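Novice: After the sequence you'll find the predicted model.
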Amino acid sequence: MASLAASFLVSPSLRPGPEWVRPRCRVLGRSVYGGADRVASSLESIALNGTPPSPVTEPLIEESGYLAARTKGKKREGERRLDDSMAVEIEELQVLWDDGYGSASVKDYLAVAKEMIKPDGGPPRWFCPVECGQPLKDSPVLLFLPGLDGVGMGLVLHHKTLGRFFEVRCLHIPVQDRTPFEEIVKLVEKAVRLEHASSPNKPVYLVGDSFGGCLALAVAARNPNIDLVVILVNPATSFGRSQLQPLLPVLEALPDDLHFTVPYLLSSVMGNPMKMAMVNIDNKLPRRLQLERLSGNLTNLLPGLSDLADIIPRETLLWKLKLVKSASAYANSRLHAIKAEVLVLASGNDNMIPSREEGQRLVKSIKNCRVRHFKDNGHTLLMEEGLNLLTVIKGTYTYRRSRRHDCVSDFLPPSMSEFKMGFEQTIWLLRYASSGVIYSTLEDGKIVRGLSGVPSKGPVLLVGYHMLMGFELFSLVEEFLREKNILVRGMAHPSLFIGALENPTSEFSLPDWMRVFGAVPVTGSNLYKLLSSDSYVLLYPGGAREALHYKGEEYKCIWPDQPEFVRMAARFGATIVPFGAVGEDDMAEYVLDYNDMMKIPFLNDYIRESNQNTQRVREKGSGEVGNHQLFIPGLLPKIPGRIYYLFGKPIETRGREGILEDREEATEFYLQIKSEVDRNMAYLLKKREEDPYRSILDRVLYRVLHSPIRDIPGFKP
């Protein structure tokens, strides 16, 4: 029962009077559930009049999941603040924190749902999963709107992760409930308006799964002036083209003694059992152990399908399908009125509704809408392997605590599960091929393997050479995380952030992962914010011109004439670490550069058109670096060599305040840093010839016999 108790937020014993504001208590208590309308009415009374609830309505409010969020830290007449001993201290979230993702599975959902579906005669209501815990200060509210099942536990795999950054509230629609769609819309709408009235400067998040997606869109259309962030997971707005349509006559004609076949009919079109069973399997395990755990998970999961007959019995299923039909029509007729920020998560292997095509349609039908496709997942995307909802929210810049997203103040550090998924699953092939080896320079000038020469306290500005297509980025960021537990915030071209790469078929890909791991648009204000917060910042003065250089420009620093960053570094006393990186010539053969492409008909027109609306980092009159055109070079992969890095001796800006006033001194300092980068690359080009493991064949053999990728030796400095 302990695991079941962790699924509800209710109060075990409530006393009337001035002590009604209490920290959240969590026990299993279905018998004291209250009606959602009564809850909302009581909350409205509190919001408008500041009057504590009566002993009769008190449990209904606290159990609704709104009391703690709406009264925490506030003081009205007749109320008192929480005791200091009860206050939750919010500690600074560390890099590679444990987000708990993978600790729950579909088996947990089935176990809790079995208890929650017991009839209690109550209408739809809200609850707060205990696994979500206490969120960080100023976290926005997230309202989860369930799919056909109505249980409200569809986020069970994500409770611990989301609970750190959201006040999570889940809607529960009892099995026997027959509330019409319009009434459910009003219920959610009332909750949204109360949250908005309580915190008008914070967004309200609506996460709608399938049927809940229609519900979220309906609420958004009816409340265009409220700041909403709507996340749709395989929304049922495409129900008119659903594969369930042929099943309706079968379900209606199905004899009562065959109702047990319903879950098996549903399982054939709902989710991907393999994806569900793989959620908590570590991909670093040996293949044999992975298969053993997968087999065990499937063995435990499949018998639980019989519980679907109780969660969605035939009569309820028929009602829900009619409900979805009306919800779909309602939402589709109001898409034009939606002004909210909308993110659609669409499965490519959805056998219930055509989610992939629907995602593309919604992007074109809703003004402020983006989409991310997950081609291998089924309809139950939130319960399948391959999706950490918080990671998607972070990677699409959807998380914010105020009206506008700030890529510095709203940034959430990457978790350990994101590190494993990002580096060990997404870009594993590049890591394996390049096997980056890093050197740094100590204060006495000695060069050593690793990052011990890089300061361990910020602010630090890493300034270096931008290799072709940014090949050097991934190993650099990974090594700082592994060795120093430091996240390097990379300054990237704005085109990665302003939607230039967005299209109706976008998948969660490399640009999204770059945002997850701290990349920000390269602007003066962002550099100011990062250095003022003692961050480690990765800056490439050559920018896109250097990363997309022409033939014959390998390992040539192409920097602007103006000393752009030195004054900013001096303002905050930042330590500048110049570095060089080589190895692009060992990774790919340059076939077509910009000059070659501009000689090809049609291709040159395409490049010109695509660059017309591209945001510029610098003014057009700032030389070739400012006037550079973006393009994708023609490359042929080579048998991989190796990427090498050398971080030079740290250069202090403290005590050099003259840089702020004297332009000549700033220029001289700027050129000194550039020459250090050139010197580092010259050293690497010479010394890499002494590396016995420069060839991938030698590295593979060494790895098989001795160690993982990152421990393969390099040249001796």
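Specialist: Nice, thanks for sending it over.
Novice: For the rest of this, base every contact and every neighbour count on C-alpha atoms.
Specialist: Noted.
Novice: Kindly indicate whether L636 is helix, strand or coil.
Specialist: The local conformation at L636, judged by DSSP: H, G, I helix; E, B strand; the rest coil, is strand.
Novice: What's the local residue count around it?
Specialist: 11 (other Cα atoms under 10 Å).
Novice: Excluding chain neighbours, what is closest to it?
Specialist: In space, and not counting its chain neighbours, L636 is closest to E589: 5.0 Å by Cα to Cα, 6 or more residues apart in numbering.
Novice: which SSE is the one you found in?
Specialist: Taking DSSP states H and E as the criterion, E589 maps to strand 588-592.
Novice: list the buried ones in that strand?
Specialist: Within strand 588-592, the residues scored as buried using 16 or more other Cα atoms under 10 Å are 588, 590, 592.
Novice: Same check on stretch 317-332?
Specialist: So for stretch 317-332, counting by 16+ other Cα under 10 Å, buried means 317-321, 323-332.
Novice: List the contacts of it.
Specialist: 148, 178, 180-181, 211, 214-215, 217-218, 236-240, 248, 251-252 (Cα atoms under 8 Å, 6 or more residues apart in numbering).
Novice: Please apply the same query to stretch 182-200.
Specialist: For stretch 182-200, contacts defined as Cα under 8 Å, 6+ apart pick out 36-37, 40, 43-44, 47, 70, 124, 141, 202-204, 215, 218-219, 226-227.
Novice: okay, now the one to match up with it:
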Amino acid sequence: MAVNGACFFAAGFPTTVRCCAKPSSSGKFKPNPAVANTTRRFAVSTEESITTETTTDFVEDGRLKNKVVEGENINPYVLELEKTELEYKSSRKSLNDYFEESRNFIKSSGGGVGGPPRWFSPLDCGSRLNNSPLLLYLPGIDGVGLGLRTHHSTLGKIFNLWCLHIPVKDRTSFLGLVKLVERTVRSENHRSPSKPIYLVGESLGACLALAVAARNPDIDLVLVLVNPATCFEKSQLQPLAPLLEIMPFQHQFGLPYILSLMTGDPLKMVIDNARKGVPLLEIVEGLSQDAVVIPSNLDVLAALLPRETLLWKLNMLKVASKFANSHLHAVKAQTLVLSSGRDQLLPSEEEGQRLNRVLPKCQNRSYSGSGHFLLLEDVFDLATLIKGSAFYRRGAHQDYVSDYVPPTPLEFKQIYEPNRLFLLAISSVMLSTLEDGKIVRGLAGIPSEGPVLFVGYHMLMGFELAPMVSNFLLERNIFLRGLAHPVLFIRTQKERLLPPLSQFDTFRAMGAVPVSGTNLYKLLASKAHVLLYPGGGREASHRKGEQYKLFWPEQSEFVRMAARFGAKIVPFGVVGEDDFGEVVFDYDDQMRIPFLRDYIEAVADELGVRVRTEEDGEVGNQNMHRLGILPKFPGRFYYYFGKPIETEGMHELRDREKAHELYLQIKSEVEKCIGFLKEKRETDPYRNILARLSYQATNGSTSEVPTFDI
């Protein structure tokens, strides 16, 4: 079935979706008039409307548009964060909604049991970004195509989402399904050859995605494989097929057996929800609802997987697994494997590790407490994961600037919550400078419009980043786009010594980009607020006794670039690391120990990418290593953003000597900011955490703790 992207409602198809199907032989679409006129919450789409894309509420530099309430501009993030609890509660009903919508499919004569496989596009998807790529969802053994239902809204904002529905009585072979998906992929690639096509496959669908990728290496595909059934030969489902052939009723064995294996770990769900700050009563209510939902919907699963269909699917799994494994060598596509640690249907965690070793462009994410139906659990949001893992792109090559999609308020809250206690403990003091030179508490002195380049001191292990990025967003609705070490983004070979890329998903989700002149150029051109640390990893991993010492290169790397775009340069300093921890085992100590020295050099070789290789001395030493830090009683962090330096119209900065003079001036300003904070914090009556806790106990945990007089 060739799909050209036009959509209409097929007769009998449930009103929760729109159907994507090929045109009639005359080339004209013929929707059922009776269905087209039915009142419903899902509208019929034409070819024009599905290919015309709408934009979100993000403005040019990635910020949400400010909202006006009673004549006053309000930070939209503050407003939207209040709605996140309602969104979370809605997502907790995912399992029940899955069964309810599956029931609707079954009731619809065309959509539930009859007809050939077909594509549909959920109409609860949000408005898409310009030039959004196509995402095809390939379902697992159930075939209904609703496995992404908890992700429809967020995926729909950044993808053109189509889901494959395989009716209950359909007996299309695995190779037939491969050819169906293949025709769609080729047709859509012909329409938009410069865009990637995403294949999200779950268990059986993962085998389908691998087979299509292997047969079409010339097409730009991105695979997301969820508990792939390539390990079916090791599955507990293997002995089920022969038993189903001799047993008359699937209710007596097959279906209850599969149901008993489908859920994740309830205790893990409780722990995850508690970490998110969900009240205990709501957690218990959610678990009790799930406990009732599964047995009360046995009839739905019985209708989706009757004995003959279940037997057909199990035999198909065997064929699909063998086919996909025999073609793995031909898969060149970028691949992300999601594995459940408590998948009782398949040994998914072990299989994810195997595929990570076999496939050349593969990353792995593991969820230790989840079951087989990972996408129906409240563990992660797929759109957030794809963005955070740097798998989202709209062109042939990854562009960390133009492809970046800022986190939604809900996504930001999920990132913010795990750091809440840390942010509370350090109780940051933020100072900025107004145009007239007055120092004020808060970020009122920060320019609202970009491009703006923030240049400052990189605190030990980058501890200053979370408070700074959070405050800029919550107080000023400003996303800081940080230029970061390449280790956060790339691997030249399989990970052995380097930390897994999954550890840096949050940094990428919040807008970090690999440090390079090209990326700095693109960020400034897009009028972004850019965060640059000239000292880089050398400052963040400094030696004993080197706190607050700048390790900047001799060359004025960024001044002329900023002047080219008329960017404002904001020098800033941060202090407080010496109140938080002390380096007791540094790089020099480690290099004196032979096996640690060999390890550090091996890590550098594995990374394959070095920064500042043109620099001599300490600035050029950016080797990755772990520091031995002795924690202290949590102190307080202090930030001081100096007066913005204008570069617009300063044509003299094209001259290298003039640019270098400004570079030295900026460095001096950063040192002055640090000196100012070190002096003033001595007069802060709330520098000690005990004093801060006492104040918050009296005035409320969310109250702003006072500081020194400015």
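Specialist: Yes, it's here. What you see is a predicted model, and the numbers here were worked out from it, not measured in a lab.
Novice: Post the TM-score for the overlay when you can.
Specialist: The TM-score (TM-score structural alignment, normalised by the length of structure 2) is 0.87; 671 aligned residues with a Cα RMSD of 3.4 Å.
Novice: By how much does the strand holding E589 of structure 1 deviate from structure 2 on average?
Specialist: By mean Cα distance after the TM-score superposition for structure 1, the fitted strand 588-592 of structure 1 averages 1.5 Å away from its aligned residues in structure 2.
Novice: which helices and strands sit right next to that strand?
Specialist: Where contact means 3 or more Cα pairs under 8 Å, 6 or more residues apart in numbering; DSSP states H and E, strand 588-592 of structure 1 is packed against strand 634-637.
Novice: in structure 2, what residues pair with the helix or strand that the strand it packs on is followed by?
Specialist: Going down the chain from strand 634-637 of structure 1, the next helix or strand is strand 644-647, by DSSP H and E. Mapped onto structure 2 using TM-score structural alignment, strand 644-647 of structure 1 covers residues 638-641.
Novice: Show me which parts of that stretch are buried, residue by residue.
Specialist: Within stretch 638-641 of structure 2, the residues that qualify as buried are 638-641, counting by 16+ other Cα under 10 Å.
Novice: For the stretch 501-650 of structure 1, which segments count as strands?
Specialist: Along the stretch 501-650 of structure 1, counting by DSSP state E, counting those that start in this stretch, strands occupy 520-521, 536-539, 575-582, 588-592, 634-637, 644-647.
Novice: Check which residues of the top helix by length along structure 2 are buried.
Specialist: When structure 2 is parsed with DSSP state H, its longest helix is helix 656-680. Within helix 656-680 of structure 2, the residues that qualify as buried are 659-660, 662-663, 666-667, 669-674, 677-678, counting by 16+ other Cα under 10 Å.
Novice: For it, name the packing helices and strands.
Specialist: Under the contact definition 3+ Cα pairs under 8 Å, 6+ apart, helix 656-680 of structure 2 sits against strand 452-456, helix 559-564, strand 568-575, strand 638-641.
Novice: JSON lines please, covering these and showing distance to K332 of structure 2.
Specialist: Converted to JSON lines, those look like this (distance: least, Cα to Cα, whole Å):
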{"stretch": "strand 452-456", "distance to K332 of structure 2": "39"}
{"stretch": "helix 559-564", "distance to K332 of structure 2": "37"}
{"stretch": "strand 568-575", "distance to K332 of structure 2": "43"}
{"stretch": "strand 638-641", "distance to K332 of structure 2": "47"}
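Novice: now the strands for the stretch 201-350 of structure 1?
Specialist: 204-209, 228-233, 341-347.
Novice: if we can go back for a sec, not counting its own residues, what contacts the longest helix of structure 2?
Specialist: Contact with helix 656-680 of structure 2 is made by 455-457, 548, 550, 555-556, 559-560, 571-575, 638-642, 652-653, 708, as judged by Cα under 8 Å, 6+ apart.
Novice: ok, the nearest residue to K268 of structure 2 once chain neighbours are set aside - how many residues close by?
Specialist: The spatially closest residue to K268 of structure 2, leaving aside those adjacent along the chain, is G369, at 5.5 Å (Cα to Cα, 6+ apart). The number of residues packed near G369 of structure 2 is 18, by other Cα under 10 Å.
Novice: cool, S194 of structure 2 as well?
Specialist: Here the number of neighbours of S194 of structure 2 (other Cα under 10 Å) works out to 15.
Novice: can you check F9 of structure 2 too?
Specialist: Around F9 of structure 2 there are 23 other residues, counting by other Cα under 10 Å.
Novice: Which residues are in contact with it?
Specialist: 18-19, 31-32, 35-36, 44.
Novice: can you pick the most crowded of these?
Specialist: In the contacts of F9 of structure 2, the most neighbours by other Cα under 10 Å go to C19, 27 neighbours.
Novice: mind checking which helix or strand that one is in?
Specialist: Under the criterion of DSSP H and E, C19 of structure 2 resides in strand 17-20.
Novice: got a list of contacts for that strand?
Specialist: Contacts for strand 17-20 of structure 2 (Cα under 8 Å, 6+ apart): 3, 5-10, 13, 42-45, 118-123, 162.
Novice: List only buried entries from the residues you listed.
Specialist: Among the contacts of strand 17-20 of structure 2, those classed as buried by 16+ other Cα under 10 Å are 3, 5-10, 13, 43-45, 118-123, 162.
Novice: M274 of structure 1 is nearest to which of the strands of the stretch 501-650 of structure 1?
Specialist: strand 634-637 (33.9 Å; Cα to Cα).
Novice: Would you check how far apart P133 of structure 2 and D124 of structure 2 are?
Specialist: Plainly put, P133 of structure 2 is 18 Å away from D124 of structure 2 if you go by Cα to Cα, to the nearest Å.
Novice: So between these two, which is more surrounded?
Specialist: Between P133 of structure 2 and D124, counting by other Cα under 10 Å, P133 is the more crowded of the two (22 against 16).
Novice: quick one on the thing from earlier: whichever of the contacts of stretch 182-200 of structure 1 end up buried, select them in ChimeraX.
Specialist: In ChimeraX, a selection of the buried entries from those looks like this (16+ other Cα under 10 Å):
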select :36,40,43,44,47,70,124,141,202,203,204,215,218,219,226,227
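Novice: Could you say which helix or strand holds D436 of structure 2?
Specialist: Using DSSP H and E, no helix or strand contains D436 of structure 2.
Novice: Counterpart of it over in structure 1?
Specialist: Residue pairing (TM-score structural alignment): D436 of structure 2 is matched to D444 of structure 1.
Novice: Please apply the same query to D343 of structure 2.
Specialist: Structural correspondence for D343 of structure 2 with respect to structure 1 (TM-score structural alignment): D350.
Novice: Many thanks, I have nothing further to ask.
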